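Trainee: next comes the sequence, and after it the predicted model I'd like to discuss.
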Amino acid sequence: MAAFAYNAINSLGVESNGQITAVDRTSAREQLLQRGLRPVALDQVGDETSGGRRKKVKQRSLQVFSRQFATMIDAGLNIVSALLILEQQTDDKALSEVVREVRAGVEGGMLLSQAMAQHPKVFDRLYIAMVEAGEAAGILDKVLDRVALQIEKEMKIKRRVKGAMIYPTLVLCFAFLVLVGMLLFLVPIFEGIFEDLDGELPILTKVIVAASDVMKGYWFIVFPAIGGSIYGFRKWKKTPAGRQVWDRFKLHAPAGIGKVVLKVTMARFSRTLATLVAAGVDIIKALEISG
């Protein structure tokens, strides 16, 4: 998605300025026309999804936003007024900017679900589908409350998983530091002892000594290579093929990790499906989103 600054005129000849997000310039122009605006100037000002231009919206902020939004709709406020209040009250600047753009879209004639769909990094498919179902059934307040509850449960699961992973992560980090320390300092000492005794080193020991020599002589290449490998691995995991391979590995991981991952995944799938069906989403669409 990209952001476009526009200058447009409505049917009454009134000029307006602002920003709109779209896949490309053609989509941005079509959105303006759907709002009853004739674009005079339309210029791309940046990529909306680039990490340096917009901070990531916190899940906690989104959960509070959804809960408060539901309360305001239930109290009788219209969508635009509720969005304006939430835009001004939220402490999350990134979310405030997104809410402002959503409000502008609704004021321009878009449905709330359509305006939110312009920000897939903030409102995922589950969120959009539930809001769309709530709009159709006239129960937007109840649906937003269910969304807030869903986000809250997701955050609890993430906290539990992170808490369970702290100890093994610390152990792995400590083991890595010990291994590096052995290769840099301890192995050279044993190598000198073996040389003094004129003994023949076993094959495995020769491999360890060679690794130590590489670590000592080319540390300025080894450490950046390790960092680059980690960065590349994280990027690869985000690709469809990489995600599939990584998920399969997690499901078959040893030491009971695979079973835990399977239980967490099944719980998330069941809860998501139940939430969508309860909100009135078609079962086929609910299965597609849950999967």
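Mentor: Arrived safely, thanks for sending. Bear in mind the structure is a predicted one, so any value in this text is a computation, not a measurement.
Trainee: going forward, measure contacts and count neighbours with C-alpha atoms only.
Mentor: Fine.
Trainee: I'd like to know which elements the one helix or strand residue 147 maps to is packed against.
Mentor: Per DSSP states H and E, residue 147 falls inside helix 140-181. Helix 140-181 is packed against helix 59-74, helix 125-137, helix 257-278, with contacts defined by 3 or more C-alpha pairs under 8 Å, 6 or more residues apart in numbering; DSSP states H and E.
Trainee: can you put those helices in JSON lines and add mean neighbour count and distance to residue 291?
Mentor: Output for the helices and strands packed on helix 140-181, formatted as JSON lines (neighbours: other C-alpha atoms under 10 Å; distance: least, C-alpha to C-alpha, whole Å):
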{"stretch": "helix 59-74", "mean neighbour count": "19", "distance to residue 291": "21"}
{"stretch": "helix 125-137", "mean neighbour count": "19", "distance to residue 291": "11"}
{"stretch": "helix 257-278", "mean neighbour count": "16", "distance to residue 291": "7"}
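Trainee: could I get the ones you listed in a markdown table, plus columns for distance to residue 96?
Mentor: Converted to a markdown table, these look like this (distance: least, C-alpha to C-alpha, whole Å):
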| stretch | distance to residue 96 |
| --- | --- |
| helix 59-74 | 10 |
| helix 125-137 | 18 |
| helix 257-278 | 26 |
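Trainee: which one of those lies nearest to residue 284?
Mentor: Residue 284 sits nearest to helix 257-278 of all these, at 9.8 Å, using C-alpha to C-alpha.
Trainee: now the angle from the closest one to helix 140-181?
Mentor: Relative orientation of helix 257-278 versus helix 140-181 (axes from the mean of the first three to the mean of the last three C-alpha atoms, to 10 degrees): 170 degrees.
Trainee: what's helix 257-278 in contact with?
Mentor: 126, 129-130, 146, 150, 154, 250-252, 283, 286-287, 290-291 (C-alpha atoms under 8 Å, 6 or more residues apart in numbering).
Trainee: so which of these wins on neighbours?
Mentor: Neighbour counts for the contacts of helix 257-278 (other C-alpha atoms under 10 Å) peak at residue 130, which has 25 neighbours.
Trainee: check it against this one:
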Amino acid sequence: MRFTLKAYRDTEGVIELALDAVDAGAARRQAEAQGYRVLSTNSAEASGRPRLFAGGGFSVPLFAQELLALLEAGLGLVETVALLAHKARHPDAQNILQDLQRRVGEGRSFSQALEAIPAFPPLFVATVRASERSGHLADALRRYLAYQRQLNALRDKVLAASVYPLLLVGVGGLVVLFLLAYVVPRFSRIYEDVGRAHLPLLSRWLMHWGQVAGDHALALGILALVLAGGVVSLLRRPATRAAIERWLWRVPAVGEQLRIYQLARFTRTLAMLLRGGIPLVAALGMVDELLRQPGLQAGLVRARQAISEGRAVSDAFAAQNLATEVGTRLLVVGERSGELGEALERIAGFYDDEIARSVEWFSRLFEPALMMGIGLLIGGIVILMYMPIFELASSIQ
């Protein structure tokens, strides 16, 4: 497989290499053996997309990764930003990085320059600002990248578990649509000569649908497309998604898992901020957007107020349902040892494991049930189509 690598060497600066290797790790080792420091690696299939862009938007994690690699190579911050701005190929990426280069060159601190550019989220800006007090920008970038990897791993687990059910629904839906739109209308015309009065009730309903579908195929096709477009349009609306989310929160088992998922992101983000040197009360003000459920948001406001008044974090979180029982115990241990950030990191890992177990349990239970339901639906349609033939054969005998 062919890989495109962005790499740095003192004599050449930042360049792109095209190497053939078994995997990305082997391509990286080849480049390092030639004296390069690898900034990023992409397969040839993805190399047509600019490196600082992912899905059409500016990728802050990828920027942080390349920035970290150049800083570890011994370059200064101003020189690093200039190199990245010079090598960016997409016009929007160039504009963002050139704006950043200009602001840093004017003498602003790195965090001030980042804060003035909307492409950089407040969380990243806060992480950099905290590192400026200690002078360890590289460590802050490593924490941020590790945080992003852990969040992506949790999200990928949830998405991977939904792929197979969606595939089953899609294939099953296409088979049912084919039967109802193509096969049943032809059976309906066959049974017209026999007389539908002799058909079982459910078979008569199915054949009636077949006649309607055969006579108005074009109109039904247009109607189906319009309905599908309407559903997609509704799902894209924030109000619709919010209504679905509110409904899911009211489902007992699903609502609890949504709560754990949001608490996992919340505690992991808070842990990164605390370990970066940001005060607790200020960090709590940065993570409120991660709790999308109104009850949790209001609870965070009350917990922050209680903590600012001197109440223990474990007590404030437990009172507002911002931690499970195990999470509360770990918070108590972290408060006693003075390592609250590490305790929050462990809590987030515990939540991740709980979500992984729930996703695995859901997959084992739901996927067979879904397959059985689709099989029963398709089998029912086929049986209703062939039942009159079976009855006719039995009467002849």
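Mentor: That came through fine. Since we're looking at a predicted model, the values are computed, not measured.
Trainee: picking that back up, who are the packing partners of the helix or strand that the helix holding residue 147 of structure 1 is followed by?
Mentor: Counting by DSSP H and E, the next helix or strand C-terminal to helix 140-181 of structure 1 is helix 187-196. Helices and strands touching helix 187-196 of structure 1, by 3+ C-alpha pairs under 8 Å, 6+ apart, are helix 203-217.
Trainee: name the helices or strands packed onto the helix it packs on?
Mentor: If contacts are counted by 3+ C-alpha pairs under 8 Å, 6+ apart, helix 203-217 of structure 1 sits against helix 187-196.
Trainee: could you give the angle of the helix it packs on to helix 203-217?
Mentor: Interaxial angle, helix 187-196 of structure 1 versus helix 203-217 (the same axes, to 10 degrees): 130 degrees.
Trainee: ok now helix 187-196 of structure 1, how far from the chain's centre?
Mentor: With C-alpha atoms, centre = their mean, to the nearest Å as the basis, helix 187-196 of structure 1 stands 50 Å off its chain's centre.
Trainee: can you tell me what sits against that helix?
Mentor: So helix 187-196 of structure 1 is in contact with 200-201, 208-209, 212, going by C-alpha under 8 Å, 6+ apart.
Trainee: format these as TSV; extra columns: neighbour count.
Mentor: Shown next, in TSV, are the contacts of helix 187-196 of structure 1 (neighbours: other C-alpha atoms under 10 Å):
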residue	neighbour count
200	10
201	13
208	15
209	19
212	22
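Trainee: what is the nearest of those residues to residue 122 of structure 1?
Mentor: residue 212 (46.7 Å).
Trainee: if I look at that closest one, how far off is residue 187 of structure 1?
Mentor: Separation of residue 212 of structure 1 from residue 187 of structure 1 (C-alpha to C-alpha, to the nearest Å) stands at 7 Å.
Trainee: from what I can see residue 243 of structure 1 touches residue 237, true?
Mentor: Yes - when contacts are counted by C-alpha atoms under 8 Å, residue 243 of structure 1 is listed as touching residue 237 (4.8 Å).
Trainee: hang on, the earlier thing: could the contacts of helix 257-278 of structure 1 be laid out in TSV, adding distance to residue 182 of structure 1?
Mentor: Output for those, formatted as TSV (distance: C-alpha to C-alpha, whole Å):
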residue	distance to residue 182 of structure 1
126	49
129	54
130	55
146	54
150	47
154	41
250	30
251	33
252	32
283	57
286	53
287	52
290	47
291	46
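Trainee: quick check, nearest of those to residue 60 of structure 1?
Mentor: Minimum distance to residue 60 of structure 1 across the contacts of helix 257-278 of structure 1 is 10.4 Å, recorded for residue 154 (C-alpha to C-alpha).
Trainee: show me what the closest one aligns to in structure 2.
Mentor: Using TM-score structural alignment, the partner of residue 154 of structure 1 in structure 2 is residue 151.
Trainee: chain neighbours aside, what residue packs nearest to its match?
Mentor: Leaving aside its chain neighbours, residue 151 of structure 2 sits nearest to residue 265 (6.9 Å; criterion: C-alpha to C-alpha, 6 or more residues apart in numbering).
Trainee: and the aligned residue in structure 1 for the one you found, how far from residue 133 of structure 1?
Mentor: Aligned counterpart of residue 265 of structure 2 in structure 1: residue 268 (TM-score structural alignment). For residue 268 of structure 1, the distance to residue 133 of structure 1 equals 20 Å [C-alpha to C-alpha].
Trainee: and for residue 164 of structure 1?
Mentor: 36 Å.
Trainee: what's the answer for residue 194 of structure 1, then?
Mentor: Taking C-alpha to C-alpha, one finds residue 194 of structure 1 at 74 Å from residue 133 of structure 1.
Trainee: ditto for residue 165 of structure 1
Mentor: As judged by C-alpha to C-alpha, residue 165 of structure 1 and residue 133 of structure 1 stand 37 Å apart.
Trainee: host element of residue 18 of structure 2?
Mentor: Per DSSP H and E, residue 18 of structure 2 falls inside strand 13-20.
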